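# below are the sequence and a predicted model for it; my questions follow.
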Amino acid sequence: MEVQLIRTEANYQEALREIELLFNAAPNTPDYDRLDVLTTLVEAYEKTHFPIELPDPIKAIQYYMDTREWSRRDLEPCLGSRARVSEILSRKRSLTLEMIRRLNQELGIPAEILIQPYESAQTSA
């Protein structure tokens, strides 16, 4: 099995074509092993050349609320009072570490999203 690092767009496209051909390879076969190696190389190339930025923490909270059909009131156990929820969502107050922990546990929002710096009235003032 001769496999090369993916260094160019042409290498990348070639690897994608080969992955498509090997996609239904049976487990524990040389083709399956080649598929596994190629997908690992493609993932590494994509991570370097097509990075996906993490979403804004407040937009992530709003997305998670929308997908679960949560209201602002549903956030109160995570963020505190109704006023605190309003302050957070309107960016007048930043998330605290305890809020981040609760949002991670209750909504499943990854902590790495919530701990990012984001624009708020506190940071822009």
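Perfect, thanks for sending it.
# alpha carbons only for contacts and neighbour counts from here, please
Noted.
# which other helices and strands contact the lengthiest helix in the chain?
With secondary structure taken from DSSP state H, the chain has its longest helix at helix 30-49. Judged by 3 or more Cα pairs under 8 Å, 6 or more residues apart in numbering; DSSP states H and E, helix 30-49 is in contact with helix 9-22.
# on that earlier part again, give me the contacts around the helix or strand that the longest helix of the chain is followed by.
Counting by DSSP states H and E, the element after helix 30-49 in chain order, helix or strand, is helix 57-68. Outside helix 57-68, the residues within contact range by Cα atoms under 8 Å, 6 or more residues apart in numbering are S71, I88, L89, R91, L107, I109, I113, L114, I115, Q116, Y118.
# next up, a structure to set beside the first:
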Amino acid sequence: METIRPIKTEQDYELALKKLEMIFHAKPNTPEGDLLEVLSLLVHEYEQKHYKIERLSPLEALKYEMEEQGLSQTGLAKRVGMSKSTISEIMNGKKQMSINFMKFLHNELGIPAHILLAY
């Protein structure tokens, strides 16, 4: 049986990732499946401490989603029924997003509500 230790260094982390890759398709309730589960937890904990991803602001999320969907400011303005100048003001941080606009972003572009309401 393999000895499992906490991940304390970047080298430990890299070794754990390699091991995870080797046993990624292990079946549940087998020794390899148990090792996969435990290593996954250790890797997750290490990543939470050392590679924490900051949440996007509503505006960053909007810009990201527009890029992903190939949507210009003009295209967004047409889809939401707003003027391009209003969209431009929102994109430049000069105007706040309205509740109706945030609902549109959530329902039509798929931006999670908790991100839109975070700030």
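Noted; the coordinates are in hand. Predicted model only: the values in this text are computed from it and were never measured.
# how about the longest helix of the first structure: buried residues?
D31, Y32, D33, R34, L35, V37, L38, T39, L41, V42, Y45 (16 or more other Cα atoms under 10 Å).
# selection in PyMOL covering whichever of the contacts of helix 57-68 of the first structure are buried, please.
Per 16+ other Cα under 10 Å, the buried members of the contacts of helix 57-68 of the first structure correspond to this PyMOL selection:
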select buried, resi 88+89+91+109+113+114+118
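# ok, which pair from the contacts of helix 57-68 of the first structure is furthest apart?
The span of the contacts of helix 57-68 of the first structure, defined through Cα to Cα, is set by S71 and Q116 at 23.6 Å.
# quick check: chain neighbours aside, which residue is closest to the residue nearest to the spatial centre of the first structure?
The residue lying closest to the centre of the first structure (Cα atoms, centre = their mean) is L54, at 5.7 Å. Nearest residue to L54 of the first structure in three dimensions, chain neighbours excluded: I113, at 6.1 Å (Cα to Cα, 6 or more residues apart in numbering).
# what helix or strand does the one you found sit in?
Counting by DSSP H and E, I113 of the first structure is part of helix 111-114.
# got the contact list for the helix or strand just after that helix?
Following helix 111-114 of the first structure in sequence order, the next helix or strand is helix 121-124 (DSSP H and E). Contacts with helix 121-124 of the first structure, where a contact means Cα under 8 Å, 6+ apart, come from R91, K92, R93, S94.
# now with 6 Å, please.
R91, K92 (Cα atoms under 6 Å, 6 or more residues apart in numbering).
# check the offset of it from the chain's centre.
25 Å (Cα atoms, centre = their mean, to the nearest Å).
# re the thing from before, please tell me which residues of the second structure the helix holding I113 of the first structure aligns onto.
The aligned range for helix 111-114 of the first structure in the second structure is 113-116, by TM-score structural alignment.
# again with stretch 90-99 of the first structure
Going by TM-score structural alignment, stretch 90-99 of the first structure sits over residues 92-101 in the second structure.
# first to last residue in the matching stretch, what's the distance?
15 Å (Cα to Cα, to the nearest Å).
# likewise stretch 76-90 of the first structure?
Start-to-end, stretch 76-90 of the first structure (Cα to Cα) is 15 Å.
# what comes up buried for it?
Across stretch 76-90 of the first structure, burial judged by 16+ other Cα under 10 Å covers C78, L79, R84, V85, S86, E87, I88, L89.
# just how off-centre is it within its chain?
Remark: stretch 76-90 of the first structure is offset 24 Å from the chain centroid, using Cα atoms, centre = their mean.
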